[in-house]
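>>> Predicted model follows, preceded by the sequence.
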Amino acid sequence: MTDAALSPSAPLSRADLDLIDGYWRAANFLSVGQIYLLANPLLREPLRKEHVKTRLLGHWGTTPGLNLIYAHMNRAIKARDLNAIYIAGPGHGGPGLVANTYLEGTYSEFYPAIGRDEDGLRKLFRQFSFPGGIPSHVAPETPGSIHEGGELGYSLSHAFGAAFDNPDLLVCCVVGDGEAETGPLAASWHSTKFLNPARDGAVLPILQLNGFKIANPTVLARIPREELDRLFEGYGYRPITVEVTDPEDHDAAHQAFAAALDDALDDIKRIQAEARAGSGDDGAATAERPRWPMIILRSPKGWTGPKTVDGKRTEGSWRSHQVPLSNLHEDPEHLRQLEEWLRSYDPDSLFDARGALRPELAALAPEAERRMGANPHANGGILLRELDLPDFQDYAVEVKQHGRESSEACRVLGGFLRDVMADNEEHANFRVFGPDETASNRLGAVLEATGRTWLADAEPGDDADLAPDGRVMEILSEHTCQGWLEGYLLTGRHGFFSCYEAFIHLVDSMFNQHAKWLKTTRQIPWRRPIASLNYLLTSHVWRQDHNGFSHQDPGFIDHVVNKKADIIRVYLPPDTNTLLSVADHCLRSKHYVNVVVAGKQPALNWLSMDEAITHCTRGIGIWDWASTDTGGEPDLVLACAGDIPTLETLAATAILREAFPELRIRVVNVVDLMRLQPSSEHPHGLSDREFDALFTRDKPVVFAYHGYPWLIHRLTYRRTNHHNIHVRGYKEEGTTTTPFDMVMLNDLDRYHLVIDAIDRVPGLADRGAHLRQQMVDARLRARAHTRETGDDLPEIRDWVWPFD
């Protein structure tokens, strides 16, 4: 113990030091036990190889730092009555968070079979990284967790998402130094420019610098301290550094970290008090953006573990990243070292004869919902309040005749979202997210109800909608938008994310992790359902008149449908009224990922609101007004999914109806893409009988689809008539061109659909030879016109449905 450890300025007394170090040792002991032990959990007898797991899976290196922070957060929560949650960013820190939630009692409350005694410890150890047990990272099964912890980069954006509109919440976010090298994490440091101290909670980032990843050094641990400080000062933080220079001097480490934590929490309290004292009734923050504190903790990787193994440095080295001691069943020396390591924590001083944590140590944990593992914000469905939604039918566009007049679906949707925002302002539980595209995506009406969140500097001439109390979240980082939204949803609120369709791929992996969270938590009884993650993908593949090939990719849908059927939903509303109906449904739903694809350009209105509601309720259906097979079996099924495919399908239908009045055509439109799957594969799927009733058992089907055509084959390959289904869609042909030339490049245009019908309907090839040639010529004429004028032919550009 250094003299400084008990100096008058030190925050902890001798008694406090002993207790907090005991709690930390208990967490470390439980963490090591989870990685290694099957039996003999308290070492009441000499350790033998049969007490040790045969397959050693888990990660030790980051765990002691996580445990130190958790123990000190407990002290602060009790002393200050804080409402706090803990986000563990470092990969595979599961043993530490499981250990701490067990010590505070939360774990046994959620899992009563794992009691707070010796048998409970044995079960706790056995389940970790074991068949039928729990993962080695901070997973949904871990109380207090709000995200899948196996993939790095999302902790800080999740933390800020949790803090938005949570004025009393403190989010302690531990960022691993390996994690800090990821792009999503690097961008999320800027989130302070969007955090309003008057109406939001606070995030305390703690950068855990233990120096190594799996094998390599970490970048931030290998730059000079002054450079690291300047980096975070540049981000807008006030860094407070704690450096463990002597791993054996635990007293000094505890005092230093306690002092740093108190400093940071005092600063956060001051920032919020000043902002809230100076804010108006609208909750607007003071004009000056605060410099929030953050802590940099430099500590050895694998701290308190074996110093050396087989003569090689382990503590403070990359060798402690995972399992420092292996091959225990064959190597008696490693087994001896493991026992020595476990006994170094002195378990007899930590646990009583029954195996329960000693009362004086247990008293260090907060109580009830102040425990970080039991905080309701870490189980957001508990706090979820239904949105107050206006009647979406009030925003309907009038449709006197099918396909005669146009509207901008996303612009109309913007008016609906504006009023959703306004109607829920009192509850502060709804935000709109997007990468600088709200206005571009025609949702600008929402800015009539609120501004764009902005606490960075503003200059004369800036957009008038910038506002510190705004609720439209825009940053040119899809990763950060997704992370904010996930954190917001996971803590019990609602949100809406609009993005250019091609660039939503940037968050493919983030979507994966959130979908896995939803899937897993469905099977955890104590986890409550959260609001759905709602995507609107617009500026889509078929309308990139000036952006061209770089902005053309509809493949996110393919990625989404790989996930479990009870989690994902995909909607392709063909017009304004169907988009309104779908949006209302998505905002009311829970525990899904809803993907909605809709264009933002003017487009024809096909259905009245009553028709749209009925059609969306079915998810798929025959459009009788466009079909000619009433009262009989069709000769041809023309199917479509998506706004542009619907337009081209109906234009092809009109050509065929005029050329072959006797041809029995059935037009089928798909709004809910998952209706195409069998009912055995997806809750929304059609039974085989229902599918056959729509698509027939033996007639040709020409299907115009928004995305890659093979997805339709994948969804329908088990159907009776699959061999007759011919799909047209995007086939990776694109450029800067006109809307109609774009569909021609991919053979999705009306003329090609007519050719497909002629080629596939029995007996039509002979009768339709002249029309087929006319369609080829029409394609050539349309292409030539675009190259000469830069626009589509008027009869194509201005086409409307020609029948009453």
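That came through, no problem.
>>> switch to C-alpha atoms for all contacts and neighbour counts from now on
Noted.
>>> burial of His682, as a residue count?
Residues near His682, counting by other CA atoms under 10 Å, number 18.
>>> can you check Leu572 too?
Leu572: 27 neighbours (other CA under 10 Å).
>>> show me the contacts for Asp134.
Quick fix: residue 134 is Ile, not Asp. Residues counted as contacts of Ile134 (CA atoms under 8 Å, 6 or more residues apart in numbering) are Gln127, Phe128, Glu141.
>>> Comparison target below:
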Amino acid sequence: MPTPNTETTRRYRRACDYLSAAMIYLRDNVLLREQLREEHLKPRPLGHWGTCPGINFVYSGLNGLVRRRRQRTLLVTGPGHGAPAIHANLWLEGTHTELDPTMSLTDLIRGFSWPGGFPSHLSPEVPGVIHEGGELGYALATAFGAAFDDPDLLVACIVGDGEAETGPTAGSWHANKFLDPVTCGAVLPVLHLNGAKISSPTVYASMSDEELVAYFHGAGWSPYVVDVADTADPDALLAETFDLAHSEISAIQRRWRCGEGEGRPIWPMVLLRSPKGWGLPTEYGGGTFHAHQVPLDADQLTELEAWLRSYRPEELFHEDGRPHDDLREVLPAEELRLGRVPQANGGQLRQDLPLPELEKFAVEVPEPGRATASATGTTGEWLAELMRATEQRRDFRVMCPDELESNKLDAILEATGRAFSWPLTEYSEHMSRDGRVLEVLSEHLCQGWLQGYLLTGRHGLFPCYEAFASIVDGMVNQYAKFLKMAGEVPWREPVASLNYLLSSEGWRQEHNGYSHQGPGFLNNLLTKKSSVSRIYLPPDANSLLVTMRHCLASTDRINLVVAGKNPGPQWLDLAEAQRHCRAGVGTWEWAGTETDSDADVVLACAGGIPTVETVAAAWLLRRHAPGLRVRVVNVVDLLTLSTPDGHPHGMDSEEFAECFGTDVPVVFAFHGYPSAVHEVLHGRPEPSRFHVHGYLEEGTTTTPFDLLVSNRMSRYDLAADAVRRTPGWSSRGGGIVQELIGKRDELRDYAYREGKDSEEITDWEWSA
């Protein structure tokens, strides 16, 4: 294949720019073989023209780099609203037709932003894509996630100058401190400075080159400036810059991989200045924010035709839409084309994890409540073994906001270190350049890193304080949409699930207060498609082990696991935990007092602390209301409460009745906001008989028992409510209720007086 010259590269870009504009406007006459008429236009032109020419410029330059250097490259596009540009390149490189041989050029152009076609943003239906870019700020973190533990991969990342204003992107510039030149690939950011957001200037484009270079040099980058206005041959300048950057990257990697690296690896980046809507005449808004979306209206038909014809599509495409042969000269070898890089369909590369067996790590539970352990501490030992088992493969990582030890998962640090590639100037522990724990005080970075890591074929875990997981609500919203749509794309292979382990839950705060009490992330997960979301509330250490093993073996899911870190009573041995977790919900007969006849009341629970309080409430009722027939039900898989048509895990009607009866009151102690349980129960008969206790947004720095009482979730509140709600007991049980509430208040007064909970609470143990 001949070496292309810059004229051919310009023709290639001209073809891409034309196709990008045509996708926004045209439904027919896509190559302008006849005069443009109103019926050729889409009734609703949708899209973002302003960023497309810059994306085409970068894509074309990367094609040249890959062609010259044979460097496998993944492109992450932050301005995903520039989707027409990516589609145009995928068409010209043949990737679209490889996956869909029936797709014509008219199909592509008409199908953009068209019902049943491609959406206006990048999405899983688009080859080569692991990042949609709809909600701005996360491209660079995702790019780093893709580069971790893939030493031969270059991840190019286009960051829009509007996106660069976001907090997550600001933090992401420092991800270079966590990139090991030996075991990881490289990230080449291209900050695209085209001057404007939707309707105002961007901060970064308003900075001078000197200011930008100083800013990014301070963040550990070596910036190259490419300003298309300062050269007669922008394509040659970009090619030279990409070659210099790649040589710099290769030199860093070679030096460190030969054992000669020292100091700080300073990676290259590109600062690209190009006009907004480059190629759109200035009289139509080219170079200004007016070019951001759809710059010309349907009533400007003459002007639109003149602009589109300025690209001279008849010189670029055959009658049937095939590009002229010379346009393919700029393309890399087929297996190296950006749309076909296997990392962009990471399920092709994913291997099942070598998950350790659980027996070695399980807590021995001779009788319910007769053992004490930390759930996360126990699971931490198992995760450490998994780290050792994947030491050679390097396809499992933990991303955590500096909370691993706080959440009692520090055993992992005995198997691997905290990644950090820059020299350390102060005392630190468990740090290593090639460590596979990534700790940074940014939940956004952890989420972005993990998404990039999973979507390129690897596995991971995101432990986090429960109250602060909601920081990534927006990101998980977008990722859930990505997984939902990916599941509908035939050529997308399954990827490992995104697993959250939320601990330091609000019911057991130590030196933190109200700000650290917030279980709302769970509610957000409930809004996601049932094909994607799973929510688990294991009640003890063994059930957490079983749950984590299940989650890390699953694919295409978002698994939310909430578990306690402090030592607490253990209820289930390993075999019982496996049966219980497999069912998702079950009756704990040992805790209840029902006989052969039906229960009078059901005490249900979901979550570690609610389980303790529920079992303690059953214990109290044995003593205060011995004639009351109580059934105790524990829920580990919250979505089993759904109807079968509401969620795949939903129990059928018979199973539901076996646990919760059909007409008896249910007093439900729930880990989070009560509204979550009511939402899940929607569609069940007689849902009003469920009386849910949970977090009521009452909190402060106080004792655990006082916090429970403040939210009406203590064992005394649960037991009293069970008496109140049971027909026939509400009147004759008045004295019992008064006695229970009186004792509750007495114990609360003790906490206020002594600054700690009474031994009646702290030393309580279950007994029949």
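Sure, I can see it. Not measured: the values here are computed from a predicted model.
>>> isn't His190 of the first structure right next to Tyr235, touching?
Yes: counting by CA atoms under 8 Å, His190 of the first structure touches Tyr235, with 6.4 Å between them.
>>> so where do the helices sit in the stretch 201-350 of the first structure?
According to DSSP state H, counting those that start in this stretch, the stretch 201-350 of the first structure carries its helices in the segments 225-235, 250-277, 332-343.
>>> most tightly surrounded among these?
helix 250-277 (a mean of 19; mean count of other CA atoms under 10 Å).
>>> how about Ile87 of the first structure, secondary structure?
Under DSSP: H, G, I helix; E, B strand; the rest coil, Ile87 of the first structure falls in the strand class.
>>> How about the aligned residue in the second structure for it: what's its closest non-neighbour residue?
Matched by TM-score structural alignment, Ile87 of the first structure corresponds to Val76 in the second structure. Once flanking residues are discounted, Val76 of the second structure sits nearest to Cys157: 4.7 Å by CA to CA, 6 or more residues apart in numbering.
>>> Run a quick neighbour tally on the one you found.
25.
>>> what residue of the first structure takes the place of it?
Using TM-score structural alignment, Cys157 of the second structure lines up with Cys173 in the first structure.
>>> can you check Asp320 of the second structure too?
Aligned counterpart of Asp320 of the second structure in the first structure: Arg354 (TM-score structural alignment).
>>> Check Thr169 of the second structure too.
Correspondence of Thr169 of the second structure to the first structure, assessed by TM-score structural alignment: Leu185.
>>> what number of residues lie near its match?
As a burial measure, Leu185 of the first structure scores 23 neighbours (other CA under 10 Å).
>>> separation between it and Phe128 of the first structure?
28 Å (CA to CA, to the nearest Å).
>>> swap in Asp777 of the first structure?
Here Asp777 of the first structure is placed at a distance of 68 Å from Phe128 of the first structure (CA to CA).
>>> swap in Arg48 of the first structure?
Counting by CA to CA, the gap from Arg48 of the first structure to Phe128 of the first structure is 19 Å.
>>> Between those two, which has more neighbouring residues?
More neighbours surround Phe128 than the other of Arg48 of the first structure and Phe128, with 27 against 16 (other CA under 10 Å).
>>> wait, doesn't the more buried one sit right on His137?
No: if you go by CA under 8 Å, Phe128 of the first structure and His137 don't touch, sitting 9.9 Å apart.
>>> residues shared between the contacts of these two?
Pro95.
>>> before we move on, back to that, average offset between the helix or strand hosting the residue nearest to Val76 of the second structure and the first structure?
Assigning secondary structure by DSSP states H and E places Cys157 of the second structure in strand 154-160. With mean CA distance after the TM-score superposition for the first structure, strand 154-160 of the second structure departs from the first structure by a mean of 0.4 Å once superposed.
>>> how much distance is there from that strand to the middle of the chain?
Centroid displacement of strand 154-160 of the second structure relative to its chain, using CA atoms, centre = their mean, to the nearest Å, is 19 Å.
>>> Tell me which helix or strand comes right after it.
Heading C-terminal from strand 154-160 of the second structure, the first helix or strand you meet, by DSSP H and E, is helix 167-172.
>>> Check the mean deviation of that next one from the first structure.
Its matched residues in the first structure lie on average 0.6 Å from helix 167-172 of the second structure after superposition (mean CA distance after the TM-score superposition for the first structure).
>>> mind listing what's buried in that helix?
The neighbour-count check on helix 167-172 of the second structure (16 or more other CA atoms under 10 Å) flags Pro168, Thr169, Gly171, Ser172 as buried.
>>> quick one: the nearest residue to the second one once chain neighbours are set aside from Ala156 of the second structure, how far?
Just to be clear, that refers to Thr169 of the second structure. The spatially closest residue to Thr169 of the second structure, leaving aside those adjacent along the chain, is Gly137, at 5.0 Å (CA to CA, 6+ apart). According to CA to CA, Gly137 of the second structure stands 16 Å off from Ala156 of the second structure.
>>> Counting neighbours, go ahead and name the busier of these two.
Ranked by neighbour count (other CA under 10 Å), Gly137 of the second structure and Ala156 place Gly137 first, with 27 against 24.
>>> Can you find the partner of that one in the first structure?
Matched to the first structure by TM-score structural alignment, Gly137 of the second structure sits across from Gly153.
>>> do Ala21 of the second structure as well
By TM-score structural alignment, Ala21 of the second structure lines up with Val32 in the first structure.
>>> got it, and Arg11 of the second structure?
Taking TM-score structural alignment, the alignment pairs Arg11 of the second structure with Gly22 from the first structure.
>>> Trace stretch 657-671 of the second structure over to the first structure and give me the residue numbers.
Using TM-score structural alignment, stretch 657-671 of the second structure lines up with residues 692-706 of the first structure.
>>> Where does stretch 470-481 of the first structure end up in the second structure?
Using TM-score structural alignment, stretch 470-481 of the first structure lines up with residues 435-446 of the second structure.
>>> so how far is the matching stretch off the chain centroid?
Distance of stretch 435-446 of the second structure from its chain centroid, counting by CA atoms, centre = their mean, is 13 Å.
>>> and what of stretch 319-334 of the second structure?
Computed by CA atoms, centre = their mean, the chain-centroid distance of stretch 319-334 of the second structure equals 37 Å.
>>> Quick check: buried residues in that stretch?
Using 16+ other CA under 10 Å as the test for burial, stretch 319-334 of the second structure gives Pro323, His324, Asp326, Leu327, Arg328, Glu329, Val330, Leu331, Pro332.
>>> so the strand holding Cys157 of the second structure versus helix 234-257, what angle?
130 degrees (axes from the mean of the first three to the mean of the last three CA atoms, to 10 degrees).
>>> Contacts for strand 154-160 of the second structure next, please.
Here strand 154-160 of the second structure makes contact (CA under 8 Å, 6+ apart) with 55, 71-79, 139-140, 143-144, 146-147, 185-193.
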